[in-house]
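Novice: Sequence and predicted structure below; questions after.
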Amino acid sequence: MKLSGNTIFITGGTSGIGRALAEALHKLDNQVIISGRRKALLDEVTGANPGMQAIELDMENPASINAVSARLIADFPRLNVLVNNAGVMHIDNAAGAVDEAMLQTTVATNLLGPIRLIAGLVEHLKQQPSATIINVSSVLAFVPMAMSAVYSSTKAALHSYTMSLRWNLSDTSVKVLELSPPWVQTDLLDSKEEPRAMPLQEFIAETIAVLGTDTDEVLVERARMMRANPGPNEYAFVHEFNDILSQPPQ
């Protein structure tokens, strides 16, 4: 992917990976548009990054996605990069009762929202000389975290959808990438001070470097072992991983 001269729409751009990625791409001479549900947070980010634009978007709401898709096409005709980054993560218990509100929110935001947004923008992206869709999944798509089974499942589903999307767009100008972060120091599960997680700016710097290559999967080094796990014997590492997480940090 070329790293400058793009018009880029990033969902979930008010905090964490989304904001840091938006700011890094903004500094590389791209027109960046971020989205989120809270106008005050959008204003804070754009205020700190003159020239960046923002649009309110509720990823759980199909009508909001349709309206924002139409507005993006009208207001930013050179839009050529979509980054599906918005996501929510909650602790759950797959061996007990499910919280219906949590289930609906997580599936709608992490899976249905990206699918709907792609559908709203893909015909426009096909008309661009060069375009990119980046779906942000997670290493938990490949090694699920049992205490967040619903989140892990949505990321596994997004990985599967991304592979189908890549095949379907293989004869077009649209390249499909998957960004699978490891554990990063963000607000997700209050991980900003988590010593076992990757520092956010270190993650962003390595991610930008990989984005600039000709790759379909954007993986930092810390993500590679978990990405490589799926296969006939994958449960052994899944079991070990979750046993480790169940212990208090040393």
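Specialist: Thanks, I have the structure now.
Novice: going forward, measure contacts between C-alpha atoms and count neighbours the same way
Specialist: Noted.
Novice: Would you agree residue 166 is in contact with residue 178?
Specialist: No - Residue 166 sits out of contact with residue 178 when judged by C-alpha atoms under 8 Å, with a separation of 9.7 Å.
Novice: Below is structure B, check it against A:
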Amino acid sequence: MDISGNTIFIPGATSGIGLALALALRDRGNTVIVGGRRTELLDEIAAANPGLATVTIDTTDPASIAAAADQVLAKHPDLNVLVTMAGVMRIEDWRSPDTFLASAEEVVTTNVLGPIRLIAAFVEHLRQRGNATIVTVSSGLAFVPLRVTPSYNASKAAVHMLSESIRLNLAGTGVRVLELVPPAVRTELLPGHESNEVAMPLDEFMSEVVALLEALPEATEIQVERVKFLRHAEARGDYDQVVAAVNASDPHASTP
């Protein structure tokens, strides 16, 4: 993926990694459209960050995705990058279905069906562009599980395999598939996570991501150094030790 000269839509970019990525890409000469559910929040983001366009979208709602796609493509027919950023993470206790089923369904709808529906809404347009990129967002937890977030771990493993598969499926169409694999990053993905000392500071993460995008335009995965401990645990042969370390060090691992 080229780091500049693109028109990029990032649904789910009203905070955290999504907003940081939107601003970083805007600053490198891209036209960036940010999507989110709350119109008033989008208005605040647009006012505070000149150069960002916004569109209202709920990635759990197929009709909202279709309407947003029509709006984005009408205003930005040169769109050539889709970043399927939206995602949720929930702490779950699977010892009782009353405590986890609704959460698990929400996570899968947002984290798995959301990207699938987004890609379906934009892939025909991206193919017509002839030089386009779909960016998916998985997680280090796709490769090593955190005990208290089963559905999140599984959803991100699904995103990883979806990325691998559609990259093969779209080969020769001019549409690249680039997977961003974050480690734990200090955002509001879980309550208190923005101050989690185990997690990577957001600005450090984004600086490394941008540097990798600039240095590796043909990459299929963007892995900052800190996520490699998780990403390659099985290949290194220390998977069990890494699982134990992750679940001992994360402050959420003692809950429930």
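Specialist: Looks like it arrived, so ask away. Remember, it's a predicted structure, so these values are computed and weren't measured experimentally.
Novice: So which of residue 166 and residue 178 of the first structure has more stuff around it?
Specialist: Neighbours per residue, other C-alpha atoms under 10 Å: of residue 166 of the first structure and residue 178, the larger number sits with residue 178, 23 against 18.
Novice: How about the contacts made by that one?
Specialist: Residue 178 of the first structure is in contact with 134-137, 159, 162, 216-218, counting by C-alpha atoms under 8 Å, 6 or more residues apart in numbering.
Novice: run the last query once more with 10 Å
Specialist: Residues in contact with residue 178 of the first structure (C-alpha atoms under 10 Å, 6 or more residues apart in numbering) are 83-84, 133-138, 158-159, 162-163, 166, 215-219.
Novice: Show the buried residues in these.
Specialist: Listed as buried from the contacts of residue 178 of the first structure are 83-84, 133-138, 158-159, 162, 166, 216-219; burial here means 16 or more other C-alpha atoms under 10 Å.
Novice: quick one: stretch 216-226 of the second structure to chain centroid distance?
Specialist: In terms of C-alpha atoms, centre = their mean, to the nearest Å, the gap separating the centre of stretch 216-226 of the second structure from the centre of its chain is 14 Å.
Novice: Strands of the second structure, start to end?
Specialist: 7-11, 31-36, 52-56, 81-84, 132-137, 175-181, 221-223 (DSSP state E).
Novice: Need these in TSV (columns: distance to residue 114 of the second structure).
Specialist: Putting those into TSV (distance: least, C-alpha to C-alpha, whole Å) gives the following:
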stretch	distance to residue 114 of the second structure
strand 7-11	10
strand 31-36	13
strand 52-56	15
strand 81-84	8
strand 132-137	11
strand 175-181	16
strand 221-223	20
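Novice: Residue 243 of the second structure: which of these is closest?
Specialist: Residue 243 of the second structure lies closest to strand 175-181 among the strands of the second structure, at 17.3 Å (C-alpha to C-alpha).
Novice: Now do the helices in the first structure.
Specialist: 16-27, 39-48, 62-75, 100-107, 113-126, 149-168, 200-211, 221-227, 234-245 (DSSP state H).
Novice: okay, these, which one's buried deepest?
Specialist: helix 16-27 (a mean of 21; mean count of other C-alpha atoms under 10 Å).
Novice: Tell me roughly how far it lies from the second structure on average.
Specialist: Once fitted to the second structure, helix 16-27 of the first structure is off its aligned match by 0.5 Å on average (mean C-alpha distance after the TM-score superposition for the first structure).
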